[in-house]
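Q: here is a sequence with its predicted model. Questions after.
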Amino acid sequence: MDQITPAAVDQDDEEQERDRPFNAYRFAASENTSAIVREAISLLLNCEAHFRLKKNKRRAKDQQTFDLTVDALLSDLMHHHLIEYPMGIYVTRSNRELGKKSRYRPPAYSKMFPYILDLMAKPEMAYIDQDVAAPVEGAARSTVIRPGRRLLDRMMEQEVEIDDVEEHPQGETIILKRTKDANDYWDEGGLEEYDDTEVTERYRSEITDINDWLAAAELRFNPTGISWPHTAFDIRSRRLRRIFTQGRFTSGGRLFGGFWQELRKHERRQGLYISGEKAVELDYGQVGPRILYGMADQQPPFGDLYAMPGYYQQRAGIKRVMSAMIFASDMLDRFPKETKSLFRRSDKIGEVVSEIERWHPLIRDHFYRGLGHDAQFIESQVMIEVLLTLKDRDIVALPIHDAVMVPASAVSVARAIMLDTFQRHAHVEGTVTVEG
């Protein structure tokens, strides 16, 4: 998949298992799981009283938040165990994040969140096993949690299954991230508050239409013949978010979420079925440099833009270096992260960069201008229109950044729509390949 990706982000990292973020919107959806939550709340309140952890009785509103937080934590931990996710769940302990009013903050978050975590992790409770990060000056503290012994025992007693836990259709779907502070090593970018406009409301309406459409889609996954280990996922997880970058709604804008994005390439290409048919992945090729040609009001040369004389065997490395040149604001003085191994030992970054500039003279003055996020926005606009057009044609499509998966019978129609849409937005001809 040829994506527009910042140099600081690894492109081919989907093989790596990571701790995943806490989903604060899960809830107990059956009598089995509701009974576990009710018992936990009762035991936690008794534990508070026994150890005299709480001097005064909570206000009704605060108790409601307490109950909601316990429900969300237990439900997400139960879901985590049921899909057999191999890593943990990370949660924040930052009072700055938990206490502020924000369009992004789930109802289950409050300044009491770390206290509730610690209470549920007490040996007497054993609902949570947690690893609390050591405090580091300037860094946000995070905690990794896993189901505790008592929770696992209760799940077995109640014979809890995946359908016993569900997710509220809440949460902001239009996300704005601010620019990272280059002078602050610990700055991770963070979320930016914003006031809604006609533009943001239109973007949100588009995502709502897409999410409602995908929620009703007939999707199936067959793991037969797929090598182990299998990626843990929930086929009901289909909700997408659109994430904009650099504090503006003309930067980034890619779609994230959906279980199919969690799957490894070979898993989704071998095991995924849409509307009863084998799913096929259609992928835009060399999307970053092609969009850059359009931004420069130039036409790209014929053929593969990453295939350069003298570097045919280093195409993957050329792709990453060229992406870095599109995102960078200054000349590259070293190979991007985890890129050097894609070149020969004798290759030097200066020589590689010079050859790319020589091979692409028409966009040479568009490198090192930080245009990557702007190009990514054009890519995201293309993908939104492709999805909505396919929706109108009653063709289910699952987006993966600059690619879509469609039923096998819809490949020709989807490919034509993708090429037409790319031409109109990027003002240059695109390429679409059938992957796998």
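A: Alright, I've got the coordinates.

Q: drop to CA atoms for contacts and neighbour counts, all remaining ones
A: Will do.

Q: contacts only, for Ile175.
A: Counting by C-alpha atoms under 8 Å, 6 or more residues apart in numbering, Ile175 makes contact with 191-192, 241-244.

Q: part of a strand, is it?
A: Yes: Ile175: assigned to a strand according to DSSP: H, G, I helix; E, B strand; the rest coil.

Q: what about it, distance to Ser42?
A: Distance, Ile175 to Ser42, using C-alpha to C-alpha, to the nearest Å: 37 Å.

Q: over to Ala121?
A: For Ala121, the distance to Ser42 (C-alpha to C-alpha) stands at 15 Å.

Q: the two: who's more crowded?
A: Neighbour count, other C-alpha atoms under 10 Å: between Ala121 and Ser42, Ala121 has more, with 20 against 11.

Q: Asp131 is in contact with the more buried one, correct?
A: No: Ala121 is beyond contact range of Asp131, at 10.0 Å (criterion: C-alpha atoms under 8 Å).

Q: in strands only, show me the contacts of Ile175.
A: Counted as lying in strands by DSSP state E, out of those, are 241-244.

Q: and the helices in the protein?
A: Counting by DSSP state H, the chain has helices at residues 31-50, 60-82, 95-99, 113-121, 149-158, 198-215, 259-262, 265-271, 287-295, 315-327, 349-359, 372-392, 411-426.

Q: possible to save those helices as CSV with distance to Val434?
A: Shown next, in CSV, are the helices of the chain (distance: least, C-alpha to C-alpha, whole Å):
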stretch, distance to Val434
helix 31-50, 43
helix 60-82, 33
helix 95-99, 43
helix 113-121, 47
helix 149-158, 43
helix 198-215, 22
helix 259-262, 17
helix 265-271, 11
helix 287-295, 15
helix 315-327, 18
helix 349-359, 27
helix 372-392, 16
helix 411-426, 8
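
Q: so which of those is nearest Ile89?
A: Closest approach to Ile89 among these is made by helix 60-82 (8.0 Å; C-alpha to C-alpha).

Q: second structure for comparison follows:
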Amino acid sequence: MSVPNTPKVAKLAQEVHQINGFLRQQTFEGMAFDGLFRGFNQGDYPDFDWNKGGRLYAVGDGYQGLDKVEKRPLIRFNGHETVEVDIRASHLTIFHALMGAPLPGNGDPYDTGEIGRDGIKLFCAITLGAGKLPSRWSSTAGKDYRKAYDKQIARGKQPAPGTTGRLAQDYPFKTVRDIALRHIPLLKSVEGSGHTWADFQFLESQVLIQAMKSLIEEGVTTLPLHDSLICPRIYSENVSECLVRCFEDIVGVKCYIKIK
């Protein structure tokens, strides 16, 4: 679709120009940086108003395409080692906020105490992404799970005790579904709620962009990873507080943060 010349589009573009202008003055090691762009989705939908998707992407994939275990930890901003400040269960938290329901659990809704959190997290991601409850594990989910499992072993990391790399065996679908719906019952309302992954991504992107702009005023360099910000370790607490504040401003609820 062609990009209209409207005040709203001009404001969205100016935000990206502002962020890129600051970032191009910084020094990066362990990565290439050719700028960021904002990609919107569902432009042909009747209710599209530059409010679907909207994530910031690195031009040419760049640092976002680096291996998160072997490559991204080597990134340096202005000579400083970096960490990732992650919004935990971002889309699940946003969905609960849009539905006016409190997020279950105490910091980690995927930790049910009944089964490994990876199975619950995967079930939630598939449900929110598809906009309805799945009826089984897809072959793609099984392949992705096996790939991640094999990567752990190749890196010398110990997978979760008792796991085999076979999704259906490690996390039997019916068991995971029953536990997930018992602990996170709002998942039953995803279909027909009127809220989709594109809405979750938009609000999430608004949070990250507001946080990045606020941190620029403090001279703090950050780069987006969809639901997290890479930042110098020395500023991780500042970035955490800023993300929580911006999330509450835009979404209306507090979020939980993990520094990794």
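A: Here it is on my side, so go on. For clarity, every value in this text was computed on a predicted model and none was experimentally measured.

Q: now for the contacts of Ile175 of structure 1: which two are most distant?
A: Maximum pairwise distance among the contacts of Ile175 of structure 1 (C-alpha to C-alpha): 15.0 Å, between Glu192 and Arg241.

Q: what is the equivalent residue in structure 2 for Leu219 of structure 1?
A: Aligning on TM-score structural alignment places Leu219 of structure 1 opposite Phe28 in structure 2.

Q: which residues does His183 of structure 2 contact?
A: By C-alpha under 8 Å, 6+ apart, His183 of structure 2 lies in contact with 104, 109, 112.

Q: got the buried residues for stretch 99-119 of structure 2?
A: By 16 or more other C-alpha atoms under 10 Å, the buried positions in stretch 99-119 of structure 2 come out as 103-104, 109-112, 115-119.

Q: how about those in JSON lines, adding distance to Ile75 of structure 2?
A: What follows is the buried residues of stretch 99-119 of structure 2, written out as JSON lines (distance: C-alpha to C-alpha, whole Å):
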{"residue": "Leu103", "distance to Ile75 of structure 2": "33"}
{"residue": "Pro104", "distance to Ile75 of structure 2": "35"}
{"residue": "Pro109", "distance to Ile75 of structure 2": "30"}
{"residue": "Tyr110", "distance to Ile75 of structure 2": "29"}
{"residue": "Asp111", "distance to Ile75 of structure 2": "30"}
{"residue": "Thr112", "distance to Ile75 of structure 2": "34"}
{"residue": "Ile115", "distance to Ile75 of structure 2": "34"}
{"residue": "Gly116", "distance to Ile75 of structure 2": "31"}
{"residue": "Arg117", "distance to Ile75 of structure 2": "28"}
{"residue": "Asp118", "distance to Ile75 of structure 2": "27"}
{"residue": "Gly119", "distance to Ile75 of structure 2": "30"}
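
Q: tell me the one of those residues nearest Val251 of structure 2?
A: Leu103 (12.8 Å).

Q: any figure for the gap between the residue most central in space within structure 1 and Val70 of structure 1?
A: The C-alpha lying nearest the average C-alpha coordinate of structure 1 belongs to Phe256 (C-alpha atoms, centre = their mean; 4.1 Å). With distances taken as C-alpha to C-alpha, Phe256 of structure 1 is found 27 Å from Val70 of structure 1.

Q: now for Thr6 of structure 2, how many residues are close by?
A: Thr6 of structure 2 has 8 neighbouring residues, counting by other C-alpha under 10 Å.

Q: that older thread, most neighbours among the ones in strands among the contacts of Ile175 of structure 1, which one is it?
A: Phe244 leads those on contacts (other C-alpha under 10 Å) with 25 neighbours.

Q: need the counterpart of it in structure 2.
A: Aligned counterpart of Phe244 of structure 1 in structure 2: Phe40 (TM-score structural alignment).

Q: relative to Leu208 of structure 2, how far out is its match?
A: Taking C-alpha to C-alpha as the measure, Phe40 of structure 2 falls 15 Å from Leu208 of structure 2.

Q: go on, Tyr149 of structure 2?
A: Applying C-alpha to C-alpha, the value for Tyr149 of structure 2 to Leu208 of structure 2 is 30 Å.

Q: in terms of neighbours, single out the busier of the two.
A: With neighbours defined as other C-alpha under 10 Å, Tyr149 of structure 2 and Leu208 compare such that Leu208 has more, 26 against 20.

Q: surely that one touches Pro224?
A: Yes: applying C-alpha under 8 Å as the test, Leu208 of structure 2 and Pro224 come out as touching, 7.0 Å apart.

Q: quick check: which element contains the residue nearest to Arg166 of structure 2 when sequence neighbours are not counted?
A: Closest residue to Arg166 of structure 2 apart from its sequence neighbours, by C-alpha to C-alpha, 6 or more residues apart in numbering: Arg146 at 6.3 Å. Using DSSP states H and E, Arg146 of structure 2 sits within helix 139-154.
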